[in-house]
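Undergrad: Sequence plus predicted model, see below.
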Amino acid sequence: MLKSNIKTLIVIVGPTAIGKTALAIDIAKHYKTEIVSADSRQFFKEMEIGTAKPNAVELAAAKHHFINSHSVTQLFSTGDFEVEALKVIENIFEKHDQAVMVGGSGLYVNAVVNGLDEMPEIDLKIRAALNKQFDDEGLEIIQNQLKQHDPEYYEKVDQNNPQRMIRGLEVFLSTRKKLSSMLSSTKKQRPFNIIKIGLNTDRAKLYQSINLRVDKMMENGLLEEVKSLINYRRDNALNTVGYSELFDYLDEQVPLDVAVASIKQNTRRFAKRQLTWFRRDEDIKWFEPGKPESVINMIDQELKKP
């Protein structure tokens, strides 16, 4: 139940390529407010094409926060985002009754909505050993260990992200407790209402949309973007879908068509994990994409409740 006379954060979630950006802009324009991006890849100003950021027209349609806000050379954790995003939302609420948060990064959305639990002390020797193992032997061995020790966390997060994989494994090896069991066991009370909206559609339609988006990214120069970032390839931000596959191509490990097919496959897998994460939240109200009027009508009804 919404509390009357306080501000409302409208949260839009769902898998990649489903149309979250367009809906967020429609809602922000309707309520004359601003958008907070909770997409962990769109923070980085060097990564443009492969992260499907809002284009210039979309950015001009509504004020966005956390788009191009950081460099790939900067570490920007989920905890950092929780602190900074809450400050931005507070500032938006000084001017508007509603704010919009949009993104498919479940951990980052969760950090703002529910807060993060205090994380345990980590044995730095274990962290160093895992980082060396990753450098020497690659990501797969880290993935396999995490999948064995904490399959729930493994399924929730980007499996191509070494920082996420190492984080989950170092927590288990340091504490013998699963990181998945520590996430949001107690929710923090926020001083604003929260309305959660999810977008989803038929899986075949979603997968077709993903495939078309990847083709469009390639047409728009994704390969050239990846080439321009080769000196940053060891930075954590670039160990992600759409970039790591093309680095493999540039290393002559795979042909270009195989690399592109891998981007599509890994993006489809990522979308499936996103949906698994968000479907656990019973407070999310689900809609088909492309129906902003229905979503806004629902929000209006929620806002009118005493």
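TA: In hand now; what should we look at? Numbers count the residues shown, from 1 in each chain.

Undergrad: okay, CA-based contacts and neighbour counts for the rest of this
TA: Will do.

Undergrad: how about the strands of the protein, start to end?
TA: 8-13, 35-37, 64-65, 98-102, 193-199, 285-287 (DSSP state E).

Undergrad: how about the ones you listed in a markdown table, adding mean neighbour count?
TA: Compiled in a markdown table, the strands of the chain are given as follows (neighbours: other C-alpha atoms under 10 Å):
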| stretch | mean neighbour count |
| --- | --- |
| strand 8-13 | 23 |
| strand 35-37 | 26 |
| strand 64-65 | 19 |
| strand 98-102 | 25 |
| strand 193-199 | 21 |
| strand 285-287 | 16 |
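
Undergrad: Make CSV out of the ones you listed and add distance to Asp135.
TA: Listed next are these as CSV, based on distance: least, C-alpha to C-alpha, whole Å:
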stretch, distance to Asp135
strand 8-13, 34
strand 35-37, 31
strand 64-65, 34
strand 98-102, 34
strand 193-199, 38
strand 285-287, 41
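
Undergrad: For Gln274, find the nearest of those strands.
TA: strand 8-13 (9.0 Å; C-alpha to C-alpha).

Undergrad: So which elements touch that closest one?
TA: Counting contacts by 3 or more C-alpha pairs under 8 Å, 6 or more residues apart in numbering; DSSP states H and E, strand 8-13 packs against helix 20-30, strand 98-102, strand 193-199.

Undergrad: and the longest one, what does it pack onto?
TA: In terms of contact count using 3+ C-alpha pairs under 8 Å, 6+ apart, helix 20-30 is assigned the packing partners strand 8-13, strand 35-37, helix 56-61, strand 98-102, helix 292-304.

Undergrad: next, the one to line up against it:
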Amino acid sequence: MIPVITGPTATGKTDFVLNLAKEIDLEIINADAYQVYKYMDIGTAKPSLEERKQIKHHLIDILTPDKTYSAGDFFDNAEKLIEEILAKNKKPIIVGGTGLYVETLQKGLFKGPPRNEQIRNEFRNIIKDKGLQYLYEHLKKIDPEYALKISENDSVRIIRALEVYEILKIPFTEAHRIYHKYPKFQYKIYVFYRKRQNLYDRINKRVDTMIKFGWVDEVNNLKNMGYSKDLPSMKAIGYCEIYDYIEGKMDLDETIQKIKKRTRNFAKRQLTWFRHMQNVEWVDVENYDMKDLINKIISDYDCSI
């Protein structure tokens, strides 16, 4: 099995894996949705250049911020990299807190038709005219099985299901059965976590450290390079807030407090995501010292090969 180290932001995943790398010959595959972007280093808590020299990292700095990156891209890239790393007789390890990416590795990927913006815009216009409930009722008629699995307020999934139906003329549920790509590998998923208040304290301190080490300058450079705050890459927490600060819409203290709050709320959402995943092992990192935690992962890895 391939180990996956995941969990909420600021739990200490990167620090742990860098210490683990001193004991076994491994290469890291990044599973963070925003560390793939160049020029976004401080705000994404990207491993430093020095750390990346010590141990090989993959899927970091592979795109400029105006590009898009999806769970499907990650799935394909990660499987290819795992094969390459194993062929070198090294150990791959997945590290990152993007739950969707981790779950995609575990369950596989729907390889159906790509997005069709014309169709999506038609559905968005229907929502404006008749409401989301109208589309949900339509979905219930053509694919009641899938409609029961999702919320009637989940516009993203409703539109995608209807988009696929428009293209393939079959229900989304049936399309999943036909076009699903199953994973090549099995994974041992460790969800690192800490006591809530301790985690929140770490988040708050980390945001302060990011500001101290030049996060505002980083965002200002992105702005001067022409990268709009409306880009998907700028959904990374803190970037839009700092854009607003630079544009005079908030003072710095207000900006920092807003980033801290958003990050704490994000950590809650990450935990909720992982709680809904099956076959994961929860690891309270506060119950281990670094050496014991390293020995635990090494023992599990050796037993699974």
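TA: Nice, I can see it. Note that this is a predicted model, so its numbers are computed, not measured.

Undergrad: Any idea what the TM-score is?
TA: Once superposed, the chains reach a TM-score of 0.77 (TM-score structural alignment, normalised by the length of the second structure), with 276 aligned residues with a C-alpha RMSD of 3.5 Å.

Undergrad: related to what we said a few turns ago, who wins for proximity to Lys227 of the first structure among the helices and strands packed on helix 20-30 of the first structure?
TA: Closest of these to Lys227 of the first structure is helix 56-61, at 23.1 Å (criterion: C-alpha to C-alpha).

Undergrad: Can you show me the helices along the stretch 51-200 of the second structure?
TA: Assigned by DSSP state H, counting those that start in this stretch, the stretch 51-200 of the second structure shows helices spanning 71-87, 99-107, 117-130, 132-142, 144-149, 155-168, 172-179, 196-212.

Undergrad: Could you save the ones you listed as TSV and add columns showing distance to Thr64 of the second structure and mean neighbour count?
TA: Output for those, formatted as TSV (distance: least, C-alpha to C-alpha, whole Å; neighbours: other C-alpha atoms under 10 Å):
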stretch	distance to Thr64 of the second structure	mean neighbour count
helix 71-87	15	16
helix 99-107	20	21
helix 117-130	22	13
helix 132-142	34	17
helix 144-149	36	15
helix 155-168	25	18
helix 172-179	30	16
helix 196-212	21	16
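
Undergrad: Make JSON lines out of those helices and add distance to Gln54 of the second structure.
TA: Shown next, in JSON lines, are the helices of the stretch 51-200 of the second structure (distance: least, C-alpha to C-alpha, whole Å):
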{"stretch": "helix 71-87", "distance to Gln54 of the second structure": "16"}
{"stretch": "helix 99-107", "distance to Gln54 of the second structure": "25"}
{"stretch": "helix 117-130", "distance to Gln54 of the second structure": "43"}
{"stretch": "helix 132-142", "distance to Gln54 of the second structure": "51"}
{"stretch": "helix 144-149", "distance to Gln54 of the second structure": "45"}
{"stretch": "helix 155-168", "distance to Gln54 of the second structure": "40"}
{"stretch": "helix 172-179", "distance to Gln54 of the second structure": "40"}
{"stretch": "helix 196-212", "distance to Gln54 of the second structure": "22"}
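
Undergrad: I'd like to know which of the ones you listed is closest to Leu49 of the second structure.
TA: That would be, of those and by C-alpha to C-alpha, helix 196-212, which comes in at 16.0 Å.

Undergrad: In the first structure, point out the residues matching that closest one.
TA: The counterpart of helix 196-212 of the second structure in the first structure, using TM-score structural alignment, spans residues 203-219.

Undergrad: With the second structure overlaid, report how far that stretch is off on average.
TA: By mean C-alpha distance after the TM-score superposition for the first structure, the fitted stretch 203-219 of the first structure averages 0.5 Å away from its aligned residues in the second structure.

Undergrad: Show residues contacting that stretch.
TA: Stretch 203-219 of the first structure is contacted by residues 16-18, 49-50, 200, 260, 263-264, 267-268 when judged by C-alpha atoms under 8 Å, 6 or more residues apart in numbering.

Undergrad: So which of the residues you listed are in helices?
TA: In helices, judged by DSSP state H, the following of the contacts of stretch 203-219 of the first structure are found: 260, 263-264, 267-268.

Undergrad: what's the counterpart of Met40 of the second structure in the first structure?
TA: Taking TM-score structural alignment, the alignment pairs Met40 of the second structure with Met47 from the first structure.

Undergrad: that older thread, looking at the strands of the first structure, which is nearest to Thr175 of the first structure?
TA: strand 8-13 (32.0 Å).

Undergrad: I'd like the distance between the match of Met40 of the second structure and Arg127 of the first structure.
TA: As judged by C-alpha to C-alpha, to the nearest Å, Met47 of the first structure and Arg127 of the first structure stand 27 Å apart.

Undergrad: cool, His65 of the first structure as well?
TA: 32 Å.

Undergrad: quick one on the thing from earlier: turn the ones in helices among the contacts of stretch 203-219 of the first structure into JSON lines, columns for distance to Met218 of the first structure.
TA: Converted to JSON lines, those look like this (distance: C-alpha to C-alpha, whole Å):
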{"residue": "Val260", "distance to Met218 of the first structure": "8"}
{"residue": "Ile263", "distance to Met218 of the first structure": "11"}
{"residue": "Lys264", "distance to Met218 of the first structure": "11"}
{"residue": "Thr267", "distance to Met218 of the first structure": "14"}
{"residue": "Arg268", "distance to Met218 of the first structure": "17"}
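
Undergrad: how distant is stretch 68-78 of the second structure from the center of its chain?
TA: How far stretch 68-78 of the second structure lies from its chain's middle: 10 Å, per C-alpha atoms, centre = their mean, to the nearest Å.

Undergrad: which other residues reach it?
TA: Outside stretch 68-78 of the second structure, the residues that touch it by C-alpha under 8 Å, 6+ apart are 29, 31, 33, 100-101, 104-105, 108-109, 232-233.

Undergrad: run the last query once more with 10 Å
TA: With C-alpha atoms under 10 Å, 6 or more residues apart in numbering as the test, stretch 68-78 of the second structure has contacts from 29-34, 36-37, 58-59, 62-63, 80-81, 84, 92, 94, 98-106, 108-111, 183, 231-233.

Undergrad: my read: Arg157 of the second structure touches Ser151, true?
TA: Yes: taking C-alpha atoms under 10 Å as the definition, Arg157 of the second structure is a contact partner of Ser151 at 8.7 Å.

Undergrad: tell me, what's touching the two both at once?
TA: With contacts taken as C-alpha under 10 Å, 6+ apart, Arg157 of the second structure and Ser151 have Tyr136 as neighbours in common.

Undergrad: shouldn't Val241 of the first structure be in contact with Ser262?
TA: Yes: counting by C-alpha under 10 Å, Val241 of the first structure does reach Ser262; the two are 8.8 Å apart.
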